[in-house]
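Asks: Sequence first, predicted coordinates after that:
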Amino acid sequence: MPRLIAISNRVQTETEGETANRGGLAVALAAGLRASNGIWFGWSGEQTEEFTGQITFRRANGVATATIDLEAQDIEEYYNGFANRTLWPLFHYRLDLTEIARDFAGGYARVNHRFAETVGPLIEPDDLVWVHDYHLLPLGQQLRERGFRNRIGFFLHIPWPPPSLLISLPDHRELVESLLDYDVVGFQSEEWRQAFMDYVTAHLDADIDGEIVSFGNRRTRMLVCPIGLDTADFCSAAHSMAAKQSQTQLMVSAVGRDMIVGVDRLDYSKGLQERFIAYQQFLTNHPELCEKVSLLQIAPPSRGDVPSYQQIRAELNALSGSINGEFATIDWVPIRYVNHGYSREKLFGIYRAARVGLVTPLRDGMNLVAKEYVAAQDPADPGVLVLSRFAGAAAQLEGAVIVNPHSSEDMADGIARALAMPLAERQERHKAMFDCIVKQDVHWWSKTFMEALEKAGPKPAARLLPKAVNAD
C-alpha cells in the first residue's frame, strides 16, 4: 500500500483531539494514514515571529502529524484575507461580500509556496499526496514545479462557482490551470463539477472526455465524490449518558411542544437570518401552532475578526429578540438562540429530541449536519429533515422536505409540512436517507477517492511553468 501524505490548512493535533470532537476530515484520513504509515501536514494554527519552516512532529493514536507555524502577515493575508474574505464568499456565490486585494493574493501565493517548500522533503517518490480544500488550490502546481511526479489529488469541500462569478477574480485562469496539475480533483456534487467543466469549456483550450479534462500534456479526472458521515461512530453516541441526558432535558423542557432544531456554524452561507424570518412567517401563518412549537438554534461563532461575521451575529441577536418580543408568552419563548457548541454525544440527544431538523444554507458544499440529524433519529418514530435545495446533501437525501432558502414562504410551508407529516411517511423517508448515509459514509468517500488516485498514471517529466510564483 502506498504511503499517504495528506495536506490541509489545519491539522488536528493530539492536544486538540483530547478536548474536541474529531472533524469529518480527521475521521476520514485517520484510517488511511495509520494503515500506510502516512503523514498529515498543515498549519498548526499558531503564530511565529518569523517563518523558519521548522516542522513539529507528533504521533497520536497511530497518526503522524507534521505542522508549521505561520507569521502574522501570512495569517492575515492568506487565511483571514484571500481564503476567507475572497475565495470563501466568492465560492458561496456572495460576490457582494468578496474582497479583492493584491496583498491577499500575494499572501495566498506565498503560503502555498511555503507549504510546498516545507512538505517537499517529506514526500517520497511512491507516496500518494492528497490536498484538501480552497486554502491550497495551487499547491499541486507548486509541487509539480519542484519536480514531483507523484500521484497528487485534490478535494474541494465547498462549492465551485459558475464561470460568470469566477471571472470576477483576477488571475482566475491561472487558478483553474493550477488545478489541472492534479491527477484527480474531487467535488461534493455534480453541480459543482459541472460548473468547473463550464469554465474549462468557455475559457481554456482544453478537451473534455467524460470525467477527463486534457490540457496540454496534463490529464485530470474530475470526480464527484460526496463526503459522508462516520455513521457507525456517530450512532454509537446513542448509548452515551450525555446523549440520553440532553435528549431527556429537551423533551422535559418542551413537554407538549414540538421541537425544531438548527445547528450551524455562524456564517452567512448558512442562511440563518433567512431561517429566522421564515420561522416568523410560519408563526404568522399558523397562529394555532404558537405555543405548540419552539425553535432551538445552535450557532457557534466563527471568524470573529471578519466584519461580515460580526454583522451576522448582530443581525441574529436583533431578529431573535424581535420574534420573541412579538410572539412570546409568559410561559413560552419561540426561539432559543445559543452561541456555543456541544459535544457529539450531546448533539445526538438534541437531534433525537427534535421533531424537525432545519438545515437551510443558501449555498453549501455538503452539510454534514443534515446527515447527523438523520443518523440520530429513532427509526420507529423519526423526525423530519427540512433541507435547502442548495446544500450538496440535497442530491443524496431525497427523502428530506426540500425547500428554497431564499423564500420565507416556501420554508414556512416546509416546516408546516414536516410537523404535519404522518408516521408512515416519516418512516419511509427516514429509511431511504439512512440507507444512503450508511452506504456512502466517510470511509466510502475516502476509499472511493483513494482508489481513483491510485489508478492515475505518473505525470510527465517535470516542467517549469511559464509564470513562477514569487515567494518574496
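Replies: Received it, and whenever you're ready, just let me know what you need.

Asks: only C-alpha atoms for contact and neighbour calcs from this point on.
Replies: Noted.

Asks: Hmm, A416 is touching F282, no?
Replies: Yes: taking contacts as Cα atoms under 8 Å, A416 lies within contact range of F282: 7.3 Å.

Asks: of these two, who's got more company?
Replies: F282 (22 against 17; other Cα atoms under 10 Å).

Asks: how distant is the helix or strand that contains that one from the center of its chain?
Replies: Assigned by DSSP states H and E, F282 belongs to helix 272-285. Taking Cα atoms, centre = their mean, to the nearest Å, one finds helix 272-285 lying 25 Å from the centre of the chain it belongs to.

Asks: this is the other structure I want to compare:
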Amino acid sequence: MRLFVVSNRVAVSTGQSAPGGMTVGIEGALRAHGGVWVGWSGKASTDGSVSSRCVAHGNVDYVTLDLPPEKFQGYYAGFANQVLWPLCHGRRDLVAYSSGDFESYLHVNGLFADELVRRLGPDDLIWIHDYHLVPLARALRARGVGSRIGFFLHTPFADPDDLFDLPVHGAIAESLEAYDLLGFQTRGDLESFRTFISRSRASRRLGSVHLTSPPRADVFPIGIETAEFESTARAAQIVDTRLSAIFDRLGSGIAAIISADRLDYSKAIPEKFRAFGAFLELHPEYEERVCLVQVAPIGRSEIPAYALEAARTRSAYRDLRAAHQRAELPVAELLTESVDRPSLAAAFRRSRVGLVTPFRDGMNLVAKEYVAAQDADDPGVLVLSSFTGAAEELSGGALLVDPREALSVVRALRQALEMGIEERRARWSKMISVICRNDAAAWAGNFIESLRGRREAPHLRSTSIAPSRDAPRARLDFRAVRTAQSSWEVQAVSDRARHLVVGRAAPGDGARTAFVTNNAGVNEFLLRVRSAGYTTELLGPNGPVKL
C-alpha cells in the first residue's frame, strides 16, 4: 500500500521542508508508508496541454502538473477563490459565480484524476486536501477507481444556507459523498457538513440520488511540529533585515505585539489596526510602551476583493500611524512581504503578545506556532479570535476575543500586557500541553488510520436514478428479498434496473444483487425508485410482504 496525497500545490518538490503543519504532517506520513504527492507546479503549460514531472526523494515521489492557463484561471481564481473561499469564510457578498468557472473547476479536477489513474495501484490510499479539489473523488470514481479516498478541509465548512444558494449545490453534495472519509477542523464544521448533506439528500432531485448512507466524517484538528518549532524559536536569530531592524529599535522598554497573517479579507487586519488604535486612545499610558508588528504577505492580487482588502489595510495602517505619532519608533509596523520561518519563530519568542484575530479561520496555525515559540520561564500571552479552530483547543490558556468588537480586543490587550508571570506560565502550560499532544504527526496518523479502517457497506457510489432511454422496459425492475429480521437484499431484475445500479445494461433474465440494507433503507430506496417510474416487489419467506 502506498499513500497518495493530492493538494493544489505540492509543498515539497525538491525534498526540502517547507513551512506549515500540513506539509510536516503529510511528509511524515508519506515517508512512513512510501507514496506520491501530486499537485500543481505553479506554472502554466505553454501550449495549453497538461504536462507532468516527477522528482523522487527516498521513498516519496513528488509529481507536479503544468496546467492550461485558461482552465486554471477559472478553476483557481474563479470558482475556488471567488465562490468556495468566500463562502467558507462567511463572505457571501463577495461570491462571483459563473458556470464557466465551475466547468473549469471540474475540468482541472479531471486532469488531476487522469494523472492519478496512471499511477495508482489497487491497494493505494488517496488523501485529498482542501476546497480546490472537492470533486476529485467523484472524478476518480467515474474513472473506475475503487481505492479508499479521504478528504480534509483546511478551511471552515460553509454555512449550509449559503451553499444551497449556489446553482451547483447538488453537485457539491454528490462530490462530498464520493469520499470514504471526510475530516474537518472543528465540531462546528462537522455539524455544518452533516446539516448540508442531510438537507441535500432530502431535497435532491430523483435524477441524482445516492443509494448509500453518507460517508464517514469526523474532527481531525491539524497541528504543527511543536518540538521542531520550539527548537527553531529558541536557537534562531531574526535574520530578515526588515524584521530585525524593527526588533533592534524596540530594545527592552517597548513590548512587541505581533501578528502574522496572509493579507486576506478573512483576517480582519484593518479592524485589528483600528482596535489597536482604540486601545491606545483608551489607555494612553501605553502610547510609548508597545508596538504592533504586523506581517501580512500579499497574495491573490488578481482577484478584485484582495486588491480592495490590500487598499483597506494600507489605509487603516496609515490612519493608525498618523493618529499616534512618536519620535523614533512608530506605534505600528506593516510588512507586506513574506518572512522566513526561523525569523518569524524568533520574533514570536521576543513578543509579549501574539494577536491572532481573524473573522473566521479553519484552524490558524500561527496561534499554535506563537505558543510553541515561547520561553517556558517567561511566556507571552495569546490573544485569539473565538472564530478560529484553534480557539476550540486553546481556550484554556488564550484570551478569546470577538474581532468584530474593538472593545473586546482592547480589554484583552490590556489584560495581556498587565498579566503577571505566574498567570502567564499557567495559561501557557495548558496550551503547550495541547499542541504537543495534538501535533502534526498525530493529525496525519489519526486521519490515515481512520481512512484505512473498515468502510461502510454497501460500497455503492452516486448513480443516476433516472431510467436510461436506451434500456428496455420490463414488468418488474426491483425485487427486495428479506434475508433476516431487518435485512433486505435488493435485486436488480430488469435490464434498466441493472443499468441503474451497475452502471451498464446487463442483458439476461436472472436477478443481480444490488445491495443489502435495513428496513429504513429499503423503504427509502423503494419510495424513490417507484416515484421515478420503476416497478418493485417485496418478498418474505412466505411470499409478498408490506413494510
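Replies: Cool, got the structure. For clarity, every value in this text was computed on a predicted model and none was experimentally measured.

Asks: Quick check: next helix or strand after the helix holding F282 of the first structure?
Replies: Downstream of helix 272-285 of the first structure, the next assigned helix or strand under DSSP H and E is strand 293-298.

Asks: packing partners for that next one?
Replies: strand 258-263, strand 335-338 (3 or more Cα pairs under 8 Å, 6 or more residues apart in numbering; DSSP states H and E).

Asks: Hmm, V239 of the second structure is touching R341, no?
Replies: No: using Cα under 8 Å, V239 of the second structure makes no contact with R341, being 10.0 Å away.

Asks: With neighbour numbers in mind, choose between these two.
Replies: R341 (18 against 15).

Asks: wait, the more buried one sits on P19?
Replies: Yes: using Cα under 8 Å, R341 of the second structure is in contact with P19, at 6.8 Å.

Asks: ok so, going back, show me which positions of the helix holding F282 of the first structure end up buried.
Replies: For helix 272-285 of the first structure, the neighbour count (16 or more other Cα atoms under 10 Å) marks 272-283 as buried.

Asks: residues in the second structure aligned with that helix?
Replies: Counting by TM-score structural alignment, helix 272-285 of the first structure lines up with residues 269-282 of the second structure.

Asks: Return the mean post-superposition distance for the matching stretch against the first structure.
Replies: On superposition with the first structure, the mean distance recorded for stretch 269-282 of the second structure (mean Cα distance after the TM-score superposition for the first structure) is 0.7 Å.

Asks: ok, which stretches of the stretch 151-300 of the second structure are strands?
Replies: Using DSSP state E, counting those that start in this stretch, the strands found in the stretch 151-300 of the second structure span residues 181-184, 216-219, 255-260, 290-295.

Asks: just the angle between the helix or strand that comes right after the last one and helix 269-282, please?
Replies: Along the chain past strand 290-295 of the second structure, the next helix or strand (assigned with DSSP H and E) turns out to be helix 304-323. Relative orientation of helix 304-323 of the second structure and helix 269-282, computed by axes from the mean of the first three to the mean of the last three Cα atoms, to 10 degrees: 20 degrees.

Asks: R454 of the second structure pairs with which position in the first structure?
Replies: Mapped onto the first structure by TM-score structural alignment, R454 of the second structure lines up with A456.

Asks: and the strands of the stretch 151-300 of the second structure as a markdown table, adding distance to R53 of the second structure and mean neighbour count?
Replies: Formatted as a markdown table, these follow (distance: least, Cα to Cα, whole Å; neighbours: other Cα atoms under 10 Å):
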| stretch | distance to R53 of the second structure | mean neighbour count |
| --- | --- | --- |
| strand 181-184 | 29 | 25 |
| strand 216-219 | 33 | 18 |
| strand 255-260 | 34 | 24 |
| strand 290-295 | 34 | 22 |
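
Asks: export these to JSON lines and tack on distance to A202 of the second structure?
Replies: Output for the strands of the stretch 151-300 of the second structure, formatted as JSON lines (distance: least, Cα to Cα, whole Å):
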{"stretch": "strand 181-184", "distance to A202 of the second structure": "20"}
{"stretch": "strand 216-219", "distance to A202 of the second structure": "18"}
{"stretch": "strand 255-260", "distance to A202 of the second structure": "43"}
{"stretch": "strand 290-295", "distance to A202 of the second structure": "46"}
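
Asks: Nearest to V434 of the second structure, out of these?
Replies: Proximity to V434 of the second structure (Cα to Cα) singles out strand 216-219 among these, at 15.4 Å.

Asks: Tell me the gap between that closest one and the middle of its chain.
Replies: Worked out by Cα atoms, centre = their mean, strand 216-219 of the second structure lies 13 Å from the chain centre.
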